[in-house]
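Asker: here is a sequence together with a model predicted from it:
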Amino acid sequence: MTEFVMVAGAWLGAWVWGDVARLLRAAGHGAHPLTLSGLAEKRDALAGQQTHVQDIVDEITRRDLHEVVLVGHSYSGIPVGQAAERIGGRLSRVVFVDSEVPVDGESFVSLWWEGPERLAASLAANDGWWAPPTAGDLAGQGLSDAQTARLVAGATPHPGASLSEPAVLTRPLGALPATYVKCLLDGPEPNATVAELLTHETWRRVDLGTGHWPMVSEPEELARVLLAAAEERG
């Protein structure tokens, strides 16, 4: 039995994985959606990026999970990539879902695609928090009106310290057994860092013809990809 530990991206909590988790459990596996500190029902907790790394490690060790497929979406690919190397032999595979990946010494802000100044200014304008998306921000991502409303209603401000704190890696990320899921409505190609990682023999790419939130727009397809990833061997 595989144990799937699933971490949502910015603004979201464990709730967003509900449909995918039910499908994985129906297939006979463990499914453990995780809310990071400072978000959703944990929004009152102080959190930097290393807090989020520890949240993930602690969830796995507290539950004594083995044969773990660790899933990170969007922002959470950064703490997930760091946690993956810290759980040792408990890890089976990492799945990055349309996500960022950690780069040693760099932060989410420093690698922001529009430039670090723009994201830093947005955080400063919101008292150190990243404001949740509006319905307009989610347009063109394969979401129905109901799905868009669900995401907007469930989103909470994201702690800026987790975005500005640098990642810490002790070995090359390319050594991990990993699957990268590219959601094509959010752009046809991953960033240059991910493209280089995909040249490693333990990494593989899977494309989904949906937007940046496939756990909401296409949960059945995403569950299928996760189940297939669990069968991969580095």
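Answerer: Everything's here; your move. In this text, all values refer to a predicted model and were calculated from it rather than measured experimentally. Residues are numbered from 1 along each chain as shown.

Asker: switch to C-alpha atoms for all contacts and neighbour counts from now on
Answerer: Fine.

Asker: who touches Q49 in this structure?
Answerer: 79, 161-167 (CA atoms under 8 Å, 6 or more residues apart in numbering).

Asker: out of those, list just those in helices.
Answerer: Among the contacts of Q49, DSSP state H puts 79, 161-164 in helices.

Asker: nearest to A230, of the residues you listed?
Answerer: P79 (20.2 Å; CA to CA).

Asker: give me the element the closest residue in space to the closest one that isn't next to it in sequence is part of.
Answerer: Excluding its sequence neighbours, the residue lying closest to P79 (CA to CA, 6 or more residues apart in numbering) is V53, at 4.7 Å. For V53, the host element (DSSP states H and E) is helix 49-62.

Asker: ok, now how distant is the residue located most distally from the centre of the chain from R118?
Answerer: Outermost residue of the chain with respect to the C-alpha centroid, by CA atoms, centre = their mean, is A125; its distance is 25.0 Å. Going from A125 to R118 by CA to CA, to the nearest Å gives 11 Å.

Asker: tell me who's in contact with the most centrally placed residue in the chain.
Answerer: By CA atoms, centre = their mean, the chain has its centre lying nearest to H73, at 2.1 Å. Shown in contact with H73 (CA under 8 Å, 6+ apart): 7-9, 96-100.

Asker: pasting the second one now:
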Amino acid sequence: MFPYRPGFTPCGCYYSPYCQGGWLWRYGATEPADSSRLPHQQRLTFVLVHGSWADAHFWDGVAAALRSKGHIVHTPEYAGHGKDPNKDVTHAMITKSVVDYITRLNLHDIILVGHSFGGSVIQKVAEQVPDRIRRLVFWDAFVLKDGESVADELPPQTRQGFEQLRAVSGNDTIMLPFPLFRDLFVNTATLEVAKRMYAGVAPEPAKPLFEKLDLKAFYALTTPRSYVYFYQDNVLPQGEGFGWNPHMSTRLGQFRLIVGDGDHMTDTITRPAILAQKIYEAGRD
């Protein structure tokens, strides 16, 4: 849910400062060493959809890790994010961005992955292109009930805080204060890593978070689905009618559960290969 960009190097690589000696993820790399590639029948096509306070670069390390195993990976950008200066967007506009990306590239048999707010996006995308989707994967992501908004699933204190930030923004956006970002979104990160990640956070269009969605068509689908849950994710409290798993995951009906030890954002930067493995386990046959 954040647009963190590691330092870009002249050679076209992204530098991660979080491993000794530093390592390089080559942005867009598609030709891994043969020794690490999977048998042809196990190679999958992933479409990774980011969440709020993010852009497509959120997935850079994870995408590189998946590509290194021979998978095809797409990371579409959606309205109101990345280089789009227009913050006056709707949930339908965001959904259309992803649907248009999938249809323009004529993608089929995809593993459609949504993180956080991106869960509500892939719910709506699945309604429009169900024949192109092999499996849906939700990673600590919202699975909304018919007629709900993302804001409806927030604890009252968090929702009230977002409403206050929205009201004072002047352009109907929400900017996360650093203390909230640090404690809820990157709670396992070191302070240095948290600050580096926060430096890339941009104001989020507020309207899509509060729009109630008609999801009757989604709940009529039979598309296979999985849920990836990280135990230390602190964005939503567990219990008392909130939380990722089982509160939201069980709304999927029959689903595959994959668990990991991490928080809401940090592992995309510090342990992308581990996160990529979890997503693969969620998506494979």
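Answerer: Alright, I've got the coordinates. Everything numeric here is computed off the predicted structure, so don't read it as measured data.

Asker: just to revisit the earlier point, equivalent range in structure 2 for the very next helix or strand once past the helix holding V53 of structure 1?
Answerer: Sequence-wise, the next helix or strand downstream of helix 49-62 of structure 1 (DSSP H and E) is strand 68-73. Under TM-score structural alignment, strand 68-73 of structure 1 corresponds to residues 110-115 of structure 2.

Asker: mean shift between that stretch and structure 1?
Answerer: Following superposition, stretch 110-115 of structure 2 is found to deviate from structure 1 by 0.9 Å on average (mean CA distance after the TM-score superposition for structure 1).

Asker: with neighbour count added, can I get the contacts of Q49 of structure 1 in TSV?
Answerer: Formatted as TSV, those follow (neighbours: other CA atoms under 10 Å):
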residue	neighbour count
P79	26
A161	20
S162	28
L163	28
S164	21
E165	17
P166	21
A167	22
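
Asker: what about the residue mapped onto W244 of structure 2 from structure 1, how many neighbours?
Answerer: Structural alignment (TM-score structural alignment) places W244 of structure 2 against P190 in structure 1. Other residues near P190 of structure 1 number 20, with proximity taken as other CA atoms under 10 Å.

Asker: how about P190 of structure 1, what does it touch?
Answerer: Here P190 of structure 1 is in contact with 98, 182 (CA under 8 Å, 6+ apart).

Asker: what do we get in structure 1 for T173 of structure 2?
Answerer: Aligned partner of T173 of structure 2 by TM-score structural alignment: W129.

Asker: thinking again about what came up before, looking at the contacts of Q49 of structure 1, which is nearest D207 of structure 1?
Answerer: So of those, ranked by how close each gets to D207 of structure 1 (CA to CA), first place is P79, at 22.5 Å.

Asker: show me what contacts that closest one?
Answerer: 49-50, 52-53, 56, 102, 167.

Asker: likewise G38 of structure 1?
Answerer: So G38 of structure 1 contacts 44-47, 158-159 (CA under 8 Å, 6+ apart).

Asker: can you tell me which of those residues are buried?
Answerer: 47, 158-159 (16 or more other CA atoms under 10 Å).

Asker: what segments of structure 1 are strands?
Answerer: 3-7, 30-34, 68-73, 91-97, 129-130, 158-159, 178-183, 203-208 (DSSP state E).

Asker: if we can go back for a sec, redo the contacts of Q49 of structure 1 as TSV? Include distance to L197 of structure 1.
Answerer: Formatted as TSV, the contacts of Q49 of structure 1 follow (distance: CA to CA, whole Å):
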residue	distance to L197 of structure 1
P79	17
A161	26
S162	23
L163	22
S164	23
E165	22
P166	19
A167	17
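
Asker: returning to that earlier point: need the buried ones among the contacts of G38 of structure 1 in JSON lines with distance to R204 of structure 1, can you?
Answerer: Formatted as JSON lines, the buried ones among the contacts of G38 of structure 1 follow (distance: CA to CA, whole Å):
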{"residue": "A47", "distance to R204 of structure 1": "32"}
{"residue": "H158", "distance to R204 of structure 1": "30"}
{"residue": "P159", "distance to R204 of structure 1": "31"}
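
Asker: what about the residue in structure 2 that E221 of structure 1 lines up against, neighbour count?
Answerer: Using TM-score structural alignment, the partner of E221 of structure 1 in structure 2 is I274. I274 of structure 2 has 17 neighbours, counted by other CA under 10 Å.

Asker: got a list of what the residue nearest to M1 of structure 1 when sequence neighbours are not counted touches?
Answerer: Excluding its sequence neighbours, the residue lying closest to M1 of structure 1 (CA to CA, 6+ apart) is H29, at 5.3 Å. Going by CA under 8 Å, 6+ apart, H29 of structure 1 touches 1-4.

Asker: so which of the residues you listed comes closest to L39 of structure 1?
Answerer: Taking those together and measuring to L39 of structure 1 by CA to CA, the closest member is F4, at 20.3 Å.

Asker: what residue in structure 2 is paired with the closest one?
Answerer: Under the alignment (TM-score structural alignment), F4 of structure 1 maps onto F46.

Asker: show me the contacts for that match.
Answerer: 71-74, 110-113.

Asker: same check, this time on S116 of structure 2
Answerer: 1, 50-52, 138-142.

Asker: most neighbours out of those, which is it?
Answerer: That'd be F138 among these, by other CA under 10 Å, with 31 neighbours.

Asker: ok, it to I94 of structure 2 distance?
Answerer: Taken as CA to CA, the span from F138 of structure 2 to I94 of structure 2 is 17 Å.

Asker: aligned partner of the residue nearest to M1 of structure 1 in structure 2?
Answerer: Checking TM-score structural alignment: H29 of structure 1 goes with H71.

Asker: equivalent analysis for G18 of structure 1, please.
Answerer: Checking TM-score structural alignment: G18 of structure 1 goes with D60.

Asker: and for its match, the neighbour number?
Answerer: Neighbours around D60 of structure 2, by other CA under 10 Å: 22.
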